[in-house]
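[1] okay, sequence plus prediction incoming.
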Amino acid sequence: MTKRTAAATQGDSLFDAVNAEPEPASKPAAKPRPKPLKPADLPLHAPLIHGETTASLLVRTGAANAVAPDLLLKALHAGRLTVPAAGVQPQQHEVRMSAEALERLAKLLDRPAEQLQRALPGLRAEQLLDEPGAVVRLVPWPEELGAGPLRACPLCMEDGAWLTADGHRWRPCPCGRRWMGGDDGGFLLETSLLPDLGRALVRHRAMDHHLGPAGDALVADAHQVALWWWVNKQVAADRWKERADALGCGRHLKRAAPAVVYPEVMTLAEAMGRWEQQRRKTDASAAEWLAEVAEAFEVPGIERGREREPLRYWLQLHPAGAEPAGDTSAERRWSQLPRLHHRPAEHGPWRATSCLRWTFGQPLTSTTAICPYCQGRALSCAWSPAPDCPEKPGSSDG
């Protein structure tokens, strides 16, 4: 073959290649389905943290075993399950599941279901989905204050863990070195620089030990009063500002407020405990008690000035002439509290809620909405409608 003939043949081949009909595109190969998870795929157990959210435990378990949390969710759910592109975010979502899904989780984690239910509030019987089969739901946390989870202390729990709030927007870690908050997407305050806060926690534990849940409820009341004073720059405003500065919260004073008032909260709570004893007598004098509190704080306005305002509401709910009932001292102390106090499910500090219903961060002198039952007449609903309004049909004592 001559050089010319070879070149022509090569040219014809290139022409044919360029103008040839394209071959039909082949379908992309289907992604293989991941194999169902087995307990052997999760050899490392994330330690259980009492009060942790379910989503938090699943994320920590997945991280410990290099397993994506969405695979864990899908292993608990029968059928197709859509997970957000961002994945499971414990600070934004909680995982709810049915009883059968809980059994699947118990088998995967190689833990008894009862053990999981004791540790995780979201897995307790009353929180399980009432649906047949293995069902999992990824549910956003409600937007109202106190609904979102608290960022857990990384010193004595685990970095990245989240705790259920149970209506509390903040509380100190039991170690006393961190305050855990749920506002603003969750935050932590290092409080070890302020020993007074640690001492306040010790006093709180002592009061709870001595008086039981009633003592914790009085601390909740005192905390509400102190936050009222904080908002109005009363009683110990300069001292609270110094503590907030020491915590490095100059730009986030509202985050610091619940922590920096703690020592004064305990002083007031202990005084409230004395009034609870005094008011069992019909002739107990609220005016004399206010004078004692004013002297303890060295603030005359607590007795007859603007600083008295939040205590005036409290005394309306805790009047003289209480008639305690019950077989034990703890039962009698609890029975004489107003019905707006509800016995906490667990014992210990920062479990009870207050009978004073203003919300820190919202107006103290106006109503944000009108209660449809009492029209705002009841103290429970003076600031916003309360689920335990005494005029609500079917309302009963807590």
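    Yes, it's here.
[2] CA atoms for contacts and neighbours, from now on please.
    Fine.
[3] what kind of secondary structure is R171 in?
    Under DSSP: H, G, I helix; E, B strand; the rest coil, the three-state class of R171 is strand.
[4] which residues in the stretch 101-250 of the chain form strands?
    136-140, 150-151, 162-163, 170-172, 178-181, 187-190 (DSSP state E, counting those that start in this stretch).
[5] got TSV for those strands, with mean neighbour count too?
    Listed next are these as TSV, based on neighbours: other Cα atoms under 10 Å:
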stretch	mean neighbour count
strand 136-140	17
strand 150-151	28
strand 162-163	27
strand 170-172	22
strand 178-181	26
strand 187-190	18
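[6] presented hereafter is structure B, for comparison with structure A:
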Amino acid sequence: MVSEGPLARLPQRAVRVRGETVASFLWRLAGLNGLAFEDLAWRIGAARTVRAADPAVEEVWLGPVALQRLAEVSGHDAAYLTRALVSLGQSRISARARRQVQVEPWPQGWLPVQACAGCAAGLGERPVWRVPGGQWAVCTRHGRWTEVEQGQFQVRLEGLPEVVEAHVRRVRLERRTGLYARALLADAQQVAVYWWQCRQMAWRGVWRARQEALGVDRSALWAVPLVVYPETVVVAESMAVRERQRAVGRSFAGGPAGWSTGRWVQWVGDRLGMGEEMAAGGHRGLEAWLVSHRNTVPVVERLARAEARAVPRSAPLALLEPHRVVPVHGRLEEVSCLPWRLGSPMTGMPFRPAG
């Protein structure tokens, strides 16, 4: 039964970890104050039958009443908690609901990621879990890659500074582009996977060197997104440039209607420093993406927009076909419009670029 009036604040406060799951935060707060998980859950309004959540696979959803009570006992105001515990904003529990605290498994394909060990140092003995956004995460502060697909583990990136730099660029791309960046990153990763599986592009150079730095070979499929990450981000940035022009019906670099996008493919190869590999077959992965992202604005309308400018880089991109819906959680490859998957045979590839 929920008591009336504000609750007393617990003696020990849990510091904020941005992106932490509610289940993880509740476990930390309870542990700091010598409470069982269930005891803390009861204090904020859970039923007596509530069970302890497993933060590795479950989340605790809070209604507005439970959130206010958590703010009181934790010593953090509700706005502070909502900024830190981002899944609070996704709860569908209304203020009138009788069950203000609900423990549920994450949907299939969504798995929380352990926070970087450096970030979690000094926060208690239990792992800190963050809201799932994909099958891995990068900590630029401590140089760690946290993997979730093949069990929870972390990889130090001291020998791969380009991976950390790539993540900084990815964050910048997401900030400028908005949600659509997730679709572009998914497509770019699939293009890189195509290159990797066909042993094209950087396989004999930087990708092999990164595998050696990690101490893995081609059988370690979990490492492929890490190995190709810097090139993935460059391709995603290049895709964003083209999509900003497609959004106003223009071809790459403002060329006239019907102008070939072969120049864009060549430009991507030059940005990667792999022009020869691109010409030798690497272009096919990008052309497959171009087919799905063709410019569908009629020629007459394009001519009328001849002076239209591309969407500024500082403005988020609206979602375009074929990505009218972009999920914010789950495996990155499932967001992609490209059909092939890591570890599976390559599908037939188109050879003609989109106009």
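    On my side now, so go ahead. Values in this document were obtained by computation on a predicted structure and should not be read as measured data.
[7] redo the strands of the stretch 101-250 of the first structure as a markdown table? Include distance to A320 of the first structure.
    Written out in a markdown table, the entries for those read as follows (distance: least, Cα to Cα, whole Å):
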| stretch | distance to A320 of the first structure |
| --- | --- |
| strand 136-140 | 45 |
| strand 150-151 | 38 |
| strand 162-163 | 39 |
| strand 170-172 | 31 |
| strand 178-181 | 36 |
| strand 187-190 | 39 |
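[8] and of those strands, who's closest to K241 of the first structure?
    With distances scored as Cα to Cα, the stretch of these nearest to K241 of the first structure is strand 187-190 (15.0 Å).
[9] which part of the second structure matches that closest one?
    Strand 187-190 of the first structure corresponds to residues 153-156 in the second structure, going by TM-score structural alignment.
[10] burial measure for the residue nearest to E162 of the second structure when sequence neighbours are not counted, as a count.
    If you skip the residues right next to it in sequence, E162 of the second structure has P230 as its closest partner in space, 6.5 Å away by Cα to Cα, 6 or more residues apart in numbering. Burial of P230 of the second structure, expressed as a neighbour count using other Cα atoms under 10 Å, amounts to 24.
[11] aligned against the first structure, show me the partner of P230 of the second structure.
    Taking TM-score structural alignment as the alignment basis, one finds that P230 of the second structure is matched in the first structure by P263.
[12] against P195 of the first structure, how distant is its match?
    P263 of the first structure sits 10 Å away from P195 of the first structure, taking Cα to Cα, to the nearest Å as the criterion.
[13] among the strands of the stretch 101-250 of the first structure, which is nearest H318 of the first structure?
    Across the strands of the stretch 101-250 of the first structure (criterion: Cα to Cα), the nearest stretch is strand 170-172, sitting at 25.0 Å.
[14] hang on, the earlier thing: who touches the match of strand 187-190 of the first structure?
    With Cα atoms under 8 Å, 6 or more residues apart in numbering as the test, stretch 153-156 of the second structure has contacts from C116, G143, R144, W145, T146, E147.
[15] same deal with stretch 327-345 of the second structure?
    With Cα under 8 Å, 6+ apart as the contact definition, stretch 327-345 of the second structure has outside contacts at 109-111, 132-135, 179, 182-187, 189-190, 193-194, 197, 221, 288-289, 292, 322-323, 326, 346-347.
[16] and if you look at stretch 135-147 of the second structure?
    Counting by Cα under 8 Å, 6+ apart, the neighbours of stretch 135-147 of the second structure from elsewhere in the structure are 111, 113-116, 118-119, 148-149, 152-158, 161, 164-165, 167-168, 222, 226, 330-332.
[17] re earlier: what sits against the residue nearest to E162 of the second structure?
    Listed by Cα under 8 Å, 6+ apart, the contact set of P230 of the second structure reads E162, V163, E165, A166, H167.
[18] from those, list the buried ones, please.
    V163, A166, H167 (16 or more other Cα atoms under 10 Å).
[19] now those residues as CSV including distance to V22 of the second structure?
    Putting those into CSV (distance: Cα to Cα, whole Å) gives the following:
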residue, distance to V22 of the second structure
V163, 29
A166, 29
H167, 25
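[20] between those residues, which sits nearest R98 of the second structure?
    Distance ranking of those against R98 of the second structure, using Cα to Cα, places H167 first at 42.6 Å.
[21] need the contact list for the alignment partner in the first structure of the closest one.
    Counting by TM-score structural alignment, H167 of the second structure corresponds to L201 in the first structure. For L201 of the first structure, the set of contacting residues under the criterion of Cα under 8 Å, 6+ apart consists of P172, G176.
[22] how close does the residue most central in space within the second structure get to V148 of the second structure?
    Central residue of the second structure (Cα atoms, centre = their mean): G133, 4.5 Å from the mean position. Noted for G133 of the second structure: a distance of 11 Å to V148 of the second structure, by Cα to Cα.
[23] who touches both of these two?
    Overlap between the contact sets of G133 of the second structure and V148, as judged by Cα under 8 Å, 6+ apart, is given by P112.
[24] trace P140 of the first structure over to the second structure, please.
    With TM-score structural alignment as the matching criterion, the partner of P140 of the first structure in the second structure is P105.
[25] so that match makes contact with A56?
    No. P105 of the second structure is beyond contact range of A56, at 9.4 Å (criterion: Cα atoms under 8 Å).
[26] show me where the stretch 251-355 of the second structure has helices.
    Per DSSP state H, counting those that start in this stretch, the stretch 251-355 of the second structure carries helices over the ranges 262-272, 275-277, 283-292, 299-304.
[27] how about L105 of the first structure, what's its match in the second structure?
    Structural alignment (TM-score structural alignment) places L105 of the first structure against L70 in the second structure.
[28] check contacts around its match.
    With contact set as Cα under 8 Å, 6+ apart, L70 of the second structure has these partners: I44, A78.
[29] quick one, which of the contacts of stretch 327-345 of the second structure are buried?
    When the contacts of stretch 327-345 of the second structure are checked against 16+ other Cα under 10 Å, the ones flagged as buried are 110-111, 132-135, 179, 182-187, 189-190, 193-194, 197, 288-289, 323, 326.
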